[in-house]
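**Student:** the sequence and its predicted three-dimensional model are supplied below.
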Amino acid sequence: MLRLAAASMAGTAIEFYDFFVYGTAAALVLGPLYFPTVSPLLGTLAAFGTFGVGFVARPLGSVLFGHIGDRHGRRPVLIVSLLLTGVATVAVGFVPVYDSIGIAAPMLLLLLRFAQGLGLGGEWGGAVLLTTEHAPAHRRVLWSSFPQLGPPLGFLLANGITLVLSATLTDAQFLSWGWRVPFWFAGVLAAAGLLLRNRLPETPEFRELVARGAVARLPFAELARDHWRPVLLTAGALSVSYATYYTMSTWSLAYATDRLGVDRTVMLGCIMAAIALSGVITPLFALLGDRFGRRPLCLAGCAVGALWTTPMIALLHTGRPPAILLGFLGGTLAFTAVFAVIAAYLPELYAPRVRCTGAAVGYNLAGVLGGAVTPLVATAASRGDGPPWGVAVYLTAVALLSLGCFALLPETRPTGAADPADPAGECAPA
């Protein structure tokens, strides 16, 4: 289990590194480099628009790679999705700017960002099922939380490289070529990830489906017919975590540096400290999920999110790094409580024959609602001179929506799963 979990975590870290490095670039440099003919505000909106395309592509990737995972196995998904995302990310680092090739420059960004999202949409489902379907019932949340450590690790790596470059290069050097270095480095990470995943075993539950001849012929059609309700509910339920995460990691970076005059390096440091906390507390929340259930942790995370968004925005608007960090730490507690248990919760809502598709589609639809839309809405809602209370209202509304959706979902913790006397997982759901 430790080897499988480590391989799953490393793969998701690489995939999310690829995805996050684009978000950082969109907040810092893509607007003036690829949309120089519009105002700075519209340039930022346009850059976040290309950022959002990746989220729109993710549900499509879930359907495509979910079909592969439910028809041909979880393992092939991990190889192909990593290769697609890695190639697209490296290619972004070579796209000429608008002044060189005109409108073709942002169009190429859109195309490559779409490919990134397509690959990441398939990655998550395969990675979490690799651990979930191998894990014993009484520790399923803990083992499945390892892939959930990938996003904070990928974010820290992406922003750490950007932070070093930002601190050591002049503004002219960073705008000229420095921002491209993290994209080129993705090629090294993708090669390492492919070597790591090449020898992973197929999951026992999928092997059993093959042995019984019970593999779904058209997983998405079956999902849409018989499981549409949990798909829609999980999409709404996870929206608050995405919205909070990308408010902190993407929109706030552009807002604080452009509007409040906070140093770029200082802001990156605040965001990285908050995301580092997420990585530390994820296993702790996962243990609570095994002990008390998945749903209570999710409901608590949504409630904290609804209560904390206004203080977080107020602290951000002060422009003082200690206050900004305090606000981010509260937001981190809220979204981590949900993300720590969701890798076990979502697969448990679906039968094994459509599990790869169902878990991935619900997870990535939430990315569209909470991740793609949030930077655009937040940028538009913060145009005035005062505190951006419109952003706080929007985040609170999303948190209440997610709270209601989780309230309508069932608890899935197997009866007796907290008892180590059931190591084989006989009480696990079918």
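**Tutor:** Sure thing, it's come through. All of these numbers come straight from a predicted model, not from anything done at the bench. Residues are numbered from 1 along each chain as shown.
**Student:** alpha carbons only for contacts and neighbour counts from here, please
**Tutor:** Noted.
**Student:** got the contact list for the helix or strand that contains Cys405?
**Tutor:** Using DSSP states H and E, Cys405 maps to helix 389-408. Residues outside helix 389-408 that contact it (C-alpha atoms under 8 Å, 6 or more residues apart in numbering) are 233-234, 236-240, 243-244, 295, 298-299, 302-303, 305-307, 309-310, 313, 370, 377-378, 381-382.
**Student:** one more structure, for comparison:
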Amino acid sequence: MAGDRSAERVRAQVPTSSDTHGRRAHRKLLTAGLVGSSIEWYDFFLYGTAAALVFPHIFFPGSSPFVATLLSFSTFWAGFVARPVGGLIAGHYGDKYGRKPAVVVSLFVMGACTFLIGCLPTAGAIGVAAPVLLVLLRFAQGLACGGQWGGIVLLLTESASPKRRGFSGTFGQMGVSFGVLLGNLIFVGTSSSVSNEAFLSWGWRIPFLLSAVLFPVVYFIQTRVEDSPEFKELERQVAAGKEVVPQAPLLEAIKGSWRTILLGCGLLAATNALFYISIAGVLSYATAALDMNRNELLTMSMLSCLISVPVVAWSGWMSDRIGRRPLIMVGAVGIVVWAFPYFWLVNTANLTAFFVAVTVGSIFQSMTYGPVAAYMGELFAPNVRYSGASLAYQLAAITISGGTPFIMTALIEETGTTTVVAVFVALMGVITFASAWRLRETNPASVRSDPQALPGLAHAV
């Protein structure tokens, strides 16, 4: 009898072909999520680098340097204005018809719009029509970006085992750092290969045209990746009459979870503000006001992003073990403390000091960003999850992300100092800490210690 039980335990520990297939399929999904989100964010952030360093010269040549920079950053902001709209549209269809279809459409639109920006005539060729077309394409980029985040992170986290959702979600979050890294690498490589005149004439187009590599990724996801098991289970529950998908998932999410949506938006305040200052606002400031070398700054930004990748992965992994809130709150406190030293170091106009400023800031903001993918989804019920999580995430985009470089430039011009910008960043850190403090833990000790328990809504606000 004892020998029979021992044999049963041994057989239970041997992976079945189904288990092996499941793990292989999940690894394939993690890879597709990382590659797809990296290229998607490459497309979106590439615009920010160009808005800081190129677009003022070729789309607003008749304006003063200050006005041209503001106008360029205002077109950058247009993408963030569109992101909530894209999130609402994708969330509606993603909750009703599946995560994968919404992701595929979003990725395709992003690749097409970025490629077309690379084909745009400049203001010197077609006048005012050039910046108008630029804004329209940037708006469409924002729609696509707003739709893809929720879909990718839900595919990743809903397909993961309950105890690995935090880590799995980081494969969508790490795409942000890889996107910036790829964008800066190609931008530096292109600008270093040709003269400044040639770069402003045609070289700047190359990074945008390279976005065509996103299309094979879209095809792979469409043909080789399945929708999440949790959404498939929801479909089965709906077919059996045990569950209902609202006709308007967004309205249902707002009606039942509007406080959670606003607090979810607040979770991203600190990381978004410091991130967009580092990849756009401070690049413009350091080149224009401090006369620092553009390519050297981009190189430092690339190295900083490279360091942030393992921090994002580690923070998601740790959130599976100690909970989502602790990582977010520690990162938020770090951003508050670092806000003033950040700008003191940048203002030295020393390249090493600049690198230290953006890298330490990147570590703190990555700690808050890593767990958000799993945390945000767990705050909402499956039938409104795409809509609720996307709305919270994209509200932060329109209220904080897109406007931060513009606000930074205007504040420095008005006050002649970066002190007010540091105060702004510290305030964002306080908002993130307060939001995490108010939200309850979705992965508490009682869930982490129970192999059968699922992190999620029962433990949220």
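**Tutor:** Cool, got the structure. Predicted model, so just to flag it, every value in this text is computed and none were measured.
**Student:** which residues of the stretch 201-350 of the second structure fall in helices?
**Tutor:** Along the stretch 201-350 of the second structure, the stretches classed as helices by DSSP state H, counting those that start in this stretch are 205-209, 214-224, 229-239, 249-267, 269-276, 282-288, 294-322, 324-346.
**Student:** could you pick out the longest helix of the second structure?
**Tutor:** In terms of residue count, the longest helix belonging to the second structure (DSSP state H) is helix 17-53.
**Student:** packing partners of that helix?
**Tutor:** The contact analysis (3 or more C-alpha pairs under 8 Å, 6 or more residues apart in numbering; DSSP states H and E) places helix 17-53 of the second structure against helix 65-97, helix 99-117, helix 129-158, helix 165-193, helix 205-209, helix 214-224, helix 282-288.
**Student:** apply 10 Å and report the result again.
**Tutor:** For helix 17-53 of the second structure, the packing partners by 3 or more C-alpha pairs under 10 Å, 6 or more residues apart in numbering; DSSP states H and E come out as helix 55-58, helix 65-97, helix 99-117, helix 129-158, helix 165-193, helix 205-209, helix 214-224, helix 282-288.
**Student:** can you lay out those as JSON lines showing distance to Ala25 of the second structure?
**Tutor:** Output for these, formatted as JSON lines (distance: least, C-alpha to C-alpha, whole Å):
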{"stretch": "helix 55-58", "distance to Ala25 of the second structure": "42"}
{"stretch": "helix 65-97", "distance to Ala25 of the second structure": "21"}
{"stretch": "helix 99-117", "distance to Ala25 of the second structure": "15"}
{"stretch": "helix 129-158", "distance to Ala25 of the second structure": "11"}
{"stretch": "helix 165-193", "distance to Ala25 of the second structure": "13"}
{"stretch": "helix 205-209", "distance to Ala25 of the second structure": "31"}
{"stretch": "helix 214-224", "distance to Ala25 of the second structure": "9"}
{"stretch": "helix 282-288", "distance to Ala25 of the second structure": "41"}
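**Student:** possible to save those as TSV with distance to Glu252 of the second structure and mean neighbour count?
**Tutor:** Formatted as TSV, those follow (distance: least, C-alpha to C-alpha, whole Å; neighbours: other C-alpha atoms under 10 Å):
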stretch	distance to Glu252 of the second structure	mean neighbour count
helix 55-58	41	22
helix 65-97	11	23
helix 99-117	18	22
helix 129-158	17	25
helix 165-193	25	24
helix 205-209	38	22
helix 214-224	29	16
helix 282-288	40	21
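**Student:** Leu165 of the first structure versus Ala186 of the first structure, what's the distance?
**Tutor:** Here Ala186 of the first structure is placed at a distance of 15 Å from Leu165 of the first structure (C-alpha to C-alpha, to the nearest Å).
**Student:** tell me how many other residues surround the aligned partner of Arg438 of the second structure in the first structure.
**Tutor:** Aligned by TM-score structural alignment, Arg438 of the second structure pairs with Leu408 of the first structure. Applying other C-alpha atoms under 10 Å, we find 14 residues neighbouring Leu408 of the first structure.
**Student:** enumerate every residue touching the residue positioned nearest the centre of the first structure.
**Tutor:** Geometric centre of the first structure, nearest residue: Pro151, 6.1 Å, by C-alpha atoms, centre = their mean. With contact set as C-alpha atoms under 10 Å, 6 or more residues apart in numbering, Pro151 of the first structure has these partners: 9-17, 19-20, 157, 275, 278-279.
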